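Trainee: The sequence and its predicted three-dimensional model are supplied below.
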Amino acid sequence: MTRTPWWRNAVVYEVYVRSFADADGDGDGDLRGVRSRLGYLRDLGIDALWLTPFYRSPLADGGYDVADYRDVDPRFGSLEDFDALVADAHEHGLRVIIDIVPNHTSDRHPWFREALASPPGSPARDRYVFRAGPPDGSPPTDWPSAFGGPAWTRLPDGEWYLHLYASEQPDLNWHNPEVRAEFEDILRFWLDRGADGFRIDVAAGLFKDPEFADLGDRGRHEPGSPIYGRPEVHQVYRDWRRVLDSYDGERMAIGEVWTDDPDTLVRYLRADELHQVFQFHLQLAPWSAADFRRVVTGAIDAVAPTGAAPTWVLSSHDVIRHATRYEQPAGPPGTGLARARAALLFVLALPGSTYLYQGEELGLPEVLDMPADARRDPIWIRSGGTVLGRDGCRVPLPWAGKAAPFGFGPDGSRPWLPVPDAWRDLTAEAQSAEPDSMLAFYRRALRKRRALPSDLPDSIVWAESPGESLAFRRGPLTCVVNFGSEPVKLPSGQRLLSSAPVGDLLPGNTAVWLLDR
């Protein structure tokens, strides 16, 4: 009998390291802080944790601007701290996935400093994407930065360098074999230290059109884009897969791939490439039965030809927290939280793996009223304060106590982003004492998920759904979600778990799991 790989149906918890737990009191979360909370993560019921970047970095983009891929930034700890964290996580039965950032480095990376000190056409500059611009002084192409403005910065010698994100994040030239060899060595460095897998940042963006065609009216992620989804990238992941497969322990890789095209998605999931790709559309979908059904059908159908499993994401460090998103369409107070509970049951009942984002188990809302002078996101900075950016979903976690920052760090420490006073009732400590809290609900849901029959199929069948509800069957399991405000009739079956009290009818904004009797 073939054993199912651990990652295929895993629940993975994203740890935004800087905002998780601060052990040394400098205001930044760190690896020792994560290690101190492993018992909390184990008791939550997850299978693995994904660590956002903790490498040496100036933090121009929250650590996604890496200056040294083989070391831990002192603000986050040391290599010894990483080793201890991995060892303890494995003792707790948890796998550890780490972020790898191959599209770009920091402008403080030794390679880029060497490039700046070298002349045009030099081998040092060939590791990055440098171009001469037209005589009128405009950038070489119309390519935009994801953070606003052009994706090119001009140097005093007249050449331009490419940065699809912040100017502090120069893009690497993946046509250069030295770049490819370097990252394979980086993978081995962390695999040798016990990492169980990698989340690949901007996984589809490594190669750019060698003809440097303008983007024009095309979206940056559309098929045929000159800056995303180039076919050359697939050989990189074939090479990486050989590295991963050379290690024991089912090491894996999941790619950050944005695409609406199923044929494009399938290519990353071929048997000799990535194990998983993120399917983000559910975290962008409005609270609607029709939209949830459309997204789930598309996601399952997209991966079906590959034999891979879909992935489900409601929140992450890049989007508004779903407890806040689900407040629309508006309902009575608490609507967003009620819908968030229902959405959790919905995704946990689906085939595939679920990626949770830290704090969603506490029902944390997006912080929309953060003071302007506290915001750090380059989106906010590059937009001149006209776009809020992602700071609101990255606020440090509230752990305990009655006063901000609620045990995020030692007494008297000040976190890198302010924690709202209104979170005093949302701490992990407060919710652990409340049987009906969001934290208690997440623990119950994850425990029930583990107790579901092990032979549930990797497919679903949509069932008859009255009113504004949505129902699907997965073998003996039925999940029903009422997206409307009016109660609907429930089908028969043994009730395993519901997101709110349920009688003969399923209330609005509520979900239930039923098992065939």
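Mentor: Yep, it's here.

Trainee: drop to CA atoms for contacts and neighbour counts, all remaining ones
Mentor: OK.

Trainee: for this protein, what spans make up the helices?
Mentor: Applying DSSP state H to the chain gives helices spanning 31-36, 38-44, 79-91, 110-116, 123-126, 177-192, 233-245, 262-268, 289-303, 322-325, 335-349, 378-382, 428-432, 438-451.

Trainee: Save these as JSON lines, and put in mean neighbour count and distance to S499 too.
Mentor: Compiled in JSON lines, those are given as follows (neighbours: other Cα atoms under 10 Å; distance: least, Cα to Cα, whole Å):
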{"stretch": "helix 31-36", "mean neighbour count": "22", "distance to S499": "29"}
{"stretch": "helix 38-44", "mean neighbour count": "16", "distance to S499": "17"}
{"stretch": "helix 79-91", "mean neighbour count": "17", "distance to S499": "30"}
{"stretch": "helix 110-116", "mean neighbour count": "17", "distance to S499": "51"}
{"stretch": "helix 123-126", "mean neighbour count": "18", "distance to S499": "55"}
{"stretch": "helix 177-192", "mean neighbour count": "15", "distance to S499": "39"}
{"stretch": "helix 233-245", "mean neighbour count": "17", "distance to S499": "39"}
{"stretch": "helix 262-268", "mean neighbour count": "18", "distance to S499": "32"}
{"stretch": "helix 289-303", "mean neighbour count": "18", "distance to S499": "17"}
{"stretch": "helix 322-325", "mean neighbour count": "23", "distance to S499": "14"}
{"stretch": "helix 335-349", "mean neighbour count": "23", "distance to S499": "5"}
{"stretch": "helix 378-382", "mean neighbour count": "20", "distance to S499": "36"}
{"stretch": "helix 428-432", "mean neighbour count": "19", "distance to S499": "16"}
{"stretch": "helix 438-451", "mean neighbour count": "18", "distance to S499": "8"}
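
Trainee: Pasting the second one now:
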Amino acid sequence: MAPAWWKSSVVYQIYPRSFCDSNGDGVGDLRGITSKLDYLQTLGVDVVWLSPIYPSPNDDGGYDISDYRAIAPEFGSMADFDQMLAQMHQRGIRLVMDLVVNHTSDEHPWFTEACKSKDNPYRNYYIWRAPAADGGPPTNWEAAFSGSTWEFHAPTGEYYLHLFSKKQPELNWENPRVRAEVHGLMRFWLEKGVDGFRMDVINMVSKTYAVDGSLQDAPVLRPGFLQPAFTLVTNGPRLLEFLQEMRREVLDHYDTLTVGEAPCATIRQGVEITHPDTGALNMLFQFEHMDLDSVPGHGEGKWALKTLDLRDLKACLTRWQDGLAGQGWNSLYLGNHDQPRPVSRFGNDSTYRVESAKMLATLLHGMQGTPYVYQGEELGMTNKPYASEADCYDLESINMYRSATQERGIAPEVALQAIRSKGRDNARTPMQWNANSHAGFTTGTPWQPVNPNYPQIHSQAALLDTNSVFHYYRQLIALRKAQPVLVHGRYQLLLAEHPEVYAYLRTLGDERWLVLCNFYGGTPVLDLPYQVAQRVIANYPSAGTSLHNMVLRPFEAAMLRLE
């Protein structure tokens, strides 16, 4: 049996609003994406993951969907979509759509109907509860975007559950009609030729509490403690059942790539979900490594900043590499539409921007799993400069700043620094195509400003520079297609306690490859008992074939074939 195509693939994520605007209205669109497919083909990616393009009030950047079977007018028409998909397939690029079915928009017709009365047929599509004895919310749970998870609906006298924005009511997956609706909309897109789905917070569709009519056993959070409620209700008892039903009813009938976003997932759950025989999805996005630069258990969640200890990152990624080996499949990512730019977060976005961007790419593309490249990552795009809270466009950052400064007494500069480091707008500034006005993203006024460093960092210059981050990514992507050891080889961590260097082996048969990554600006000396047969790829000129007393330069990285 031939290996699954998605194991040797590289996925490129597009956030459509910020990718390329074809009509000058300041919002990226489908025709803009189509116009850049030759660029993606040159990069060499196999799959495009498209963030939501469906009609939405855009309370949460399109992840609040009001119609699952249509295209939002700002992105174009269904004809534009069909042309884009055909052009992708003509270039050998597959398309993965975002499936956002843990919740809908409160403007979706299902919810509009559900609000009409308690006995409306759509009422049980969502999770409703009576007020507590004091008339307040059923629990004191905190939503991911701050505030209560419960929103009161006065006409019917009940609260509905929302783990994110109040405009994102939770779907009730205990209702088989809801699951059938989801299966139907999946078939709609698959029949149009889509090649798979990225499934938004899919491990929340089965909830530990709030689904059985009773909340008496639900935990009560400490007053003022801002642990988001989704950490309490995630990975409910019927999750695998629901996903296996989805696989049986829909996915088994198509050749797809499926990746589930799974906050709070454990390795055991990762194996259960991605096991090729008994699981349901090809891979998942786990978040453990995304939390290592936040203070564990702190009430401020991801906004409580701490310096990353490289040893923690090595231990975390190694647990997942080892834990899923032969039993599932990893997704490999350091950035996406919800995360800050990797080169600003884990590298050096000034003096060593190019070197550290290449180093991070080497680390990720050398591991076992399917790599994901977020738009602009292949250029070494950086976090945006926030001068004040007025520079925030994302609901999460706006709510955090208001809550921190007005309700919890946190100094404005402290809150702003957290947003500079972790805010989602960092990833959502427009793509930088050239040095012209607005980086060539639009001929109009962009929906949010382009990062002011675009005259120095843009794709036009990167394509012309053979030493650019872009061409380094292109070489890494080509290597995965040519070298089975990078796809199927066994992973083995080296130098686990070294504070500066991430080193590991990949082994397949007689092939042994060593991946070396200096994570910092120092010059550590290594002494490894190997002889280099070939420097396959590196972000500095050759330093010889001996690993005895080898001095690594700042943010140096290399893949080495060993004798």
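Mentor: Thanks, I have the structure now. Bear in mind the structure is a predicted one, so any value in this text is a computation, not a measurement.

Trainee: related to what we said a few turns ago, nearest to Y64 of structure 1, of the helices of structure 1?
Mentor: Nearest to Y64 of structure 1 among those is helix 378-382 (11.4 Å), distances taken as Cα to Cα.

Trainee: so what's the closest residue to L85 of structure 2 other than its chain neighbours up against?
Mentor: Of all residues not flanking L85 of structure 2 in the chain, L95 sits nearest, at 7.1 Å (Cα to Cα, 6 or more residues apart in numbering). Contact analysis of L95 of structure 2 by Cα atoms under 8 Å, 6 or more residues apart in numbering lists 47-50, 85, 88, 194-196.

Trainee: Show me the residue at the heart of structure 1, geometrically.
Mentor: For structure 1, S316 is the residue whose C-alpha lies nearest the centre (Cα atoms, centre = their mean; 4.7 Å).

Trainee: Tell me which residue of structure 2 lines up with that one.
Mentor: Correspondence of S316 of structure 1 to structure 2, assessed by TM-score structural alignment: N336.

Trainee: Its match against N426, yeah?
Mentor: No. Counting by Cα atoms under 8 Å, N336 of structure 2 sits too far from N426 to count as a contact (10.0 Å).

Trainee: Run through the strands of the stretch 351-500 of structure 1 in chain order.
Mentor: Using DSSP state E, counting those that start in this stretch, the strands of the stretch 351-500 of structure 1 run over residues 353-357, 461-463, 469-474, 477-482, 488-489, 494-498.

Trainee: tell me what the fourth one is packed against?
Mentor: Where contact means 3 or more Cα pairs under 8 Å, 6 or more residues apart in numbering; DSSP states H and E, strand 477-482 of structure 1 is packed against helix 335-349, strand 469-474, strand 510-515.

Trainee: a markdown table for the ones you listed, including distance to N176 of structure 1?
Mentor: Listed next are these as a markdown table, based on distance: least, Cα to Cα, whole Å:
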| stretch | distance to N176 of structure 1 |
| --- | --- |
| helix 335-349 | 41 |
| strand 469-474 | 47 |
| strand 510-515 | 51 |
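
Trainee: Nearest approach to W7 of structure 1 belongs to which of the ones you listed?
Mentor: helix 335-349 (14.2 Å).

Trainee: Strand 353-357 and that closest one, what's the angle between them?
Mentor: Orientation check (axes from the mean of the first three to the mean of the last three Cα atoms, to 10 degrees): helix 335-349 of structure 1 against strand 353-357 gives 150 degrees.

Trainee: what residues does helix 335-349 of structure 1 touch?
Mentor: Residues contacting helix 335-349 of structure 1 (Cα under 8 Å, 6+ apart): 287, 312, 322-328, 354, 363, 438, 441, 445-446, 449, 474, 477, 479-481, 498-500, 509-513.

Trainee: repeat that with 7 Å
Mentor: Applying Cα atoms under 7 Å, 6 or more residues apart in numbering, the contact partners of helix 335-349 of structure 1 are 312, 322-324, 326-327, 354, 363, 449, 479, 481, 499, 509-511.

Trainee: now do stretch 451-467 of structure 2
Mentor: With contact meaning Cα under 7 Å, 6+ apart, stretch 451-467 of structure 2 is reached by 379, 381, 384, 429, 432-435, 439, 468, 470.

Trainee: and Q235 of structure 1, what pairs with it in structure 2?
Mentor: So Q235 of structure 1 corresponds to E241, using TM-score structural alignment.

Trainee: Could you measure from its match over to E249 of structure 2?
Mentor: Distance, E241 of structure 2 to E249 of structure 2, using Cα to Cα, to the nearest Å: 12 Å.

Trainee: out of the helices and strands packed on strand 477-482 of structure 1, nearest to Y228 of structure 1?
Mentor: Nearest of these to Y228 of structure 1, taken as Cα to Cα: helix 335-349 at 28.6 Å.

Trainee: Run the angle between that closest one and helix 438-451 for me.
Mentor: With the same axes, to 10 degrees applied, the angle from helix 335-349 of structure 1 to helix 438-451 works out at 10 degrees.

Trainee: Appreciated, that's everything.
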